[in-house]
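> here is a sequence together with a model predicted from it:
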Amino acid sequence: MWIIKMENPQYDSMSKKTTIVLPDAIYEDLIRWAEAEGRPTANLAAFLVEQSVRAKFKDKYPAPPK
């Protein structure tokens, strides 16, 4: 087993974990959506949260050049 201290600057940019609580119907639709795209539910949820945060804070996360 490996234990890594999070205050180590080398690991500051690591992904973080969180827990959310969803209504049953939303969770079921999230599962259905993830299955339709062939991806894990957690991966889709992370993508959707990231997109929402990027949309909210556009100045911090500008759109990539096309």
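Structure received. Numbers count the residues shown, from 1 in each chain.

> going forward, measure contacts between C-alpha atoms and count neighbours the same way
Noted.

> what is the helix or strand hosting Trp33 packed up against?
Using DSSP states H and E, Trp33 sits within helix 24-37. Secondary-structure packing of helix 24-37 (3 or more C-alpha pairs under 8 Å, 6 or more residues apart in numbering; DSSP states H and E): helix 41-56.

> A further structure is provided below for comparison with the first:
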Amino acid sequence: MIKNKVSKRFTVTLPDSVFEDLEILADAQGRPTANLAAFLIEVGICQIKERGEFPDMPKSSKVQKTKEDT
């Protein structure tokens, strides 16, 4: 049986200036602020992986449990 990948939601608290910049950029690109934030997080993680700075084994029990459940 193939399980569908499900997007996860969480809350991020940003300084006002960062949020304002995010809103300006999202508006300029014609996309929702949350969509741009998700994209920027994804790009940041990809860059960390490309530089070889991503840990080999997850240290969080939440991440390990999620991987065990799949």
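Done, it's in. These figures come from a predicted structure and were not determined experimentally.

> quick check: TM-score for this pair?
TM-score of the superposed chains, computed with TM-score structural alignment, normalised by the length of the first structure, equals 0.69; 51 aligned residues with a C-alpha RMSD of 1.7 Å.

> quick one: contacts for the residue nearest to the spatial centre of the first structure?
By C-alpha atoms, centre = their mean, the first structure has its centre lying nearest to Ala46, at 1.9 Å. Residues near Ala46 of the first structure by C-alpha atoms under 8 Å, 6 or more residues apart in numbering: none.

> counterpart of it over in the second structure?
Aligned counterpart of Ala46 of the first structure in the second structure: Ala38 (TM-score structural alignment).

> ok, that match to Val63 of the second structure distance?
Distance of Ala38 of the second structure to Val63 of the second structure, computed by C-alpha to C-alpha, to the nearest Å: 19 Å.

> do the same with Gly44 of the second structure
With C-alpha to C-alpha as the criterion, Gly44 of the second structure and Val63 of the second structure are 19 Å apart.

> Ala34 of the second structure now?
Distance check for Ala34 of the second structure against Val63 of the second structure: by C-alpha to C-alpha, it reads 23 Å.

> and what of Phe10 of the second structure?
Phe10 of the second structure sits 14 Å away from Val63 of the second structure, going by C-alpha to C-alpha.
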